[in-house]
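Undergrad: Structure, please.
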Amino acid sequence: MSTLKLITFDLDNTLWPVDEVIRQAEKVCSEWIAERHPEVAHSLTASRIRDLRTALIREKPHYLNNLTALRRDAMARAFEQAGYSQREAGRIADDAFVVFHEARNRVTFFPGALEVLETLADSYQLGALTNGNADLKQIGIADLFAFHHSAETVGKRKPAPDMFLAALRCAGVQASQAMHVGDHPQEDVQAARDHGWHAVWANLIDLEWPVELERPRHHIHNLHELTDLVPLFDD
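TA: Below is the predicted model:
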């Protein structure tokens, strides 16, 4: 029994381009800090927060499994280093993260994304599997997905099997009945193949495929192509 029943999607750079979204969210957050805490704004730039995130990951690599905690704790450390108490720094960082995250979820979909999701949702269970911290409710597409798993909710990033196994449990299907669509060669495509899934490389931002990995059998450059490709996986 191998008829396709489940299709999961990565989110960032698969359903929408993410780099500019993050830049804008960091800008909005920096402006919020500058307005409310001008005395320390010069030392709490986006680049400074990025440096602190890198330092935190070196100290505790598990932060990679929770990007929300990583960004929030980096901001809290920055405020502490600027002279705030630990409690006050944490409170401000929580508020600043809310501002960042609201802007982080203002995405512009790739052409065809919503139409394709709506079409596929009529015939398949859809799931979201992401290492990031996008919020499908804030974005407005939660109703199209049966479930949404992230590195934060399962405790492990792709390419680890945890997220894929959680998806199979939620959907009540076998790996041979599942397909994952994503942009990352290792974390999406190779991971899905390693865990017994079908895989489609969504190369919507014109990446080069790594020479050390076997090229994917199925790849798309536009999400509209999925509606023609998916039936090929049905027996």
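Undergrad: all contacts plus neighbour counts: C-alpha atoms, from now on.
TA: Noted.
Undergrad: which stretches of this protein form strands?
TA: 6-9, 125-130, 147-150, 178-182, 198-202, 219-220 (DSSP state E).
Undergrad: Nearest to residue 211 among these would be which one?
TA: Closest to residue 211 of the strands of the chain, according to CA to CA: strand 198-202, at 14.9 Å.
Undergrad: would TSV of the strands of the chain with distance to residue 24 and mean neighbour count be doable?
TA: Below are the strands of the chain laid out as TSV (distance: least, CA to CA, whole Å; neighbours: other CA atoms under 10 Å):
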stretch	distance to residue 24	mean neighbour count
strand 6-9	24	24
strand 125-130	20	23
strand 147-150	22	21
strand 178-182	23	26
strand 198-202	24	25
strand 219-220	28	18
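Undergrad: For these, could you give me JSON lines that also reports distance to residue 15?
TA: Putting the strands of the chain into JSON lines (distance: least, CA to CA, whole Å) gives the following:
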{"stretch": "strand 6-9", "distance to residue 15": "8"}
{"stretch": "strand 125-130", "distance to residue 15": "10"}
{"stretch": "strand 147-150", "distance to residue 15": "14"}
{"stretch": "strand 178-182", "distance to residue 15": "9"}
{"stretch": "strand 198-202", "distance to residue 15": "9"}
{"stretch": "strand 219-220", "distance to residue 15": "12"}
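Undergrad: run this one through as well so I can compare:
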Amino acid sequence: MSLHATSRPRWLTFDCYGTLIQWDEGLQAAVRELLARKQAGHIEPATLIEVYDRHEHALEQTPPHRSFREVAGQGLRLALQELGLPVDDGDIRVLTERISRMPPFPEVVDTLARLKQAGYRLCIVSNTDDDIIAGNVAQLGGHIDRVITAQQAGAYKPAPRLFEHAHAALGVGKDEVVHICASPHLDHAAARDIGFRCVWIDRGTGRRPLPDYRPDATLTRLDEVPPLFASLDW
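TA: Here you go, the predicted model:
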């Protein structure tokens, strides 16, 4: 699919972590801190992240719905236990406080300002809790009009319910939105299933697109979005 010959969107929705906010870098820093606290230098940060991600994603899709803080805490406990590491009550605080402080990518704030000046309304749709993401949104220059979270929707990506909730909250149909994201596993699956337009920011992390879905456009940085839209006469 292509964005050519499609209508200008009223809203742009964004995945937050990995798209606007430096998720991988921040997560690695949090994991290094946890491993240092536990004197577990024999375990690579990438190993703990891989095991944690597996547990976290499974818990997000397992009823009943729980807050991200609870999901992240349980996922981290399970990952530490699987790797034979001790667990203490401060572990999840290290992770969630790091998440809230993760900064935006260098080009993000200026790009959001350009998109606002071009007349778009901007919304974040994220698999998190309101209080956790608040620290990240505060770093985005005041350009974000709405923030819609898994906590508000009672569902996590890639379940369509989160995006359906977002579209209803914004008062738009799927054809009035373009979603901009970095996560194939979560956001592309929802775009495939619901049918909304999607721009992939492929930041070279090694994440691969789904075998049965191709995004409407693929860019490497957020500041490539305004020129793309200008080329479409939006």
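Undergrad: so what number do they get for TM-score?
TA: The TM-score (TM-score structural alignment, normalised by the length of the second structure) is 0.70; 216 aligned residues with a CA RMSD of 3.9 Å.
Undergrad: if we can go back for a sec, list just the one of the strands of the first structure that sits closest to residue 56 of the first structure.
TA: Of all the strands of the first structure, it is strand 147-150 that lies closest to residue 56 of the first structure, at 20.2 Å by CA to CA.
Undergrad: how far is that closest one from where the chain is centred?
TA: Centroid displacement of strand 147-150 of the first structure relative to its chain, using CA atoms, centre = their mean, to the nearest Å, is 10 Å.
Undergrad: now stretch 24-44 of the first structure
TA: How far stretch 24-44 of the first structure lies from its chain's middle: 24 Å, per CA atoms, centre = their mean.
Undergrad: Give me the contact list for that stretch.
TA: With contact meaning CA atoms under 8 Å, 6 or more residues apart in numbering, stretch 24-44 of the first structure is reached by 45-46, 75, 78-79, 82, 96-97, 99-104.
Undergrad: Just the buried ones from those residues?
TA: Using 16 or more other CA atoms under 10 Å as the burial test, those include 45-46, 75, 78-79, 96-97, 99-104 as buried.
Undergrad: Filter the residues you listed down to just the ones in helices.
TA: 46, 75, 78, 79, 96, 97, 99, 100, 101, 102, 103, 104 (DSSP state H).
Undergrad: right, and out of those, which lies closest to residue 114 of the first structure?
TA: Once CA to CA is applied, the member of those that ends up nearest residue 114 of the first structure is residue 104, at 18.5 Å.
Undergrad: With adjacent residues omitted, what lies nearest to that closest one?
TA: residue 25 (5.1 Å; CA to CA, 6 or more residues apart in numbering).
Undergrad: Next, count neighbours for that neighbour.
TA: Around residue 25 of the first structure there are 21 other residues, counting by other CA atoms under 10 Å.
Undergrad: Now do the aligned residue in the second structure for residue 124 of the first structure: how many residues are near it, please.
TA: Structural alignment (TM-score structural alignment) places residue 124 of the first structure against residue 120 in the second structure. Residue 120 of the second structure: 17 surrounding residues under other CA under 10 Å.
Undergrad: how much space is there between residue 120 of the second structure and residue 52 of the second structure?
TA: Distance, residue 120 of the second structure to residue 52 of the second structure, using CA to CA, to the nearest Å: 36 Å.
Undergrad: can you check residue 21 of the second structure too?
TA: From residue 21 of the second structure across to residue 52 of the second structure, the span is 19 Å (CA to CA).
Undergrad: same question, residue 82 of the second structure
TA: Separation of residue 82 of the second structure from residue 52 of the second structure (CA to CA) stands at 10 Å.
Undergrad: swap in residue 24 of the second structure?
TA: For residue 24 of the second structure, the distance to residue 52 of the second structure - CA to CA - is 13 Å.
Undergrad: Which one of these two is surrounded by more residues?
TA: Using other CA under 10 Å as the criterion, residue 24 of the second structure and residue 52 rank with residue 52 on top: 22 against 14.
Undergrad: ok, the more buried one touching residue 71?
TA: No. Counting by CA atoms under 8 Å, residue 52 of the second structure does not reach residue 71; the two are 10.6 Å apart.
Undergrad: Near the closest residue to residue 185 of the second structure other than its chain neighbours, how many other residues are there?
TA: With sequence-adjacent residues excluded and distances taken as CA to CA, 6+ apart, residue 185 of the second structure is closest to residue 210, at 7.0 Å. Using other CA under 10 Å, residue 210 of the second structure has 14 other residues around it.
Undergrad: Identify the residues contacting residue 210 of the second structure.
TA: Residue 210 of the second structure neighbours (CA under 8 Å, 6+ apart): 184, 185, 188, 189.
Undergrad: before we move on, what about residue 128 of the first structure?
TA: 8, 9, 10, 11, 145, 147, 148, 149, 150.
Undergrad: one more time with 6 Å
TA: Residues near residue 128 of the first structure by CA atoms under 6 Å, 6 or more residues apart in numbering: 8, 9, 10, 148.
Undergrad: before we move on, back to that, corresponding residue for the residue nearest to residue 104 of the first structure in the second structure?
TA: So residue 25 of the first structure corresponds to residue 30, using TM-score structural alignment.
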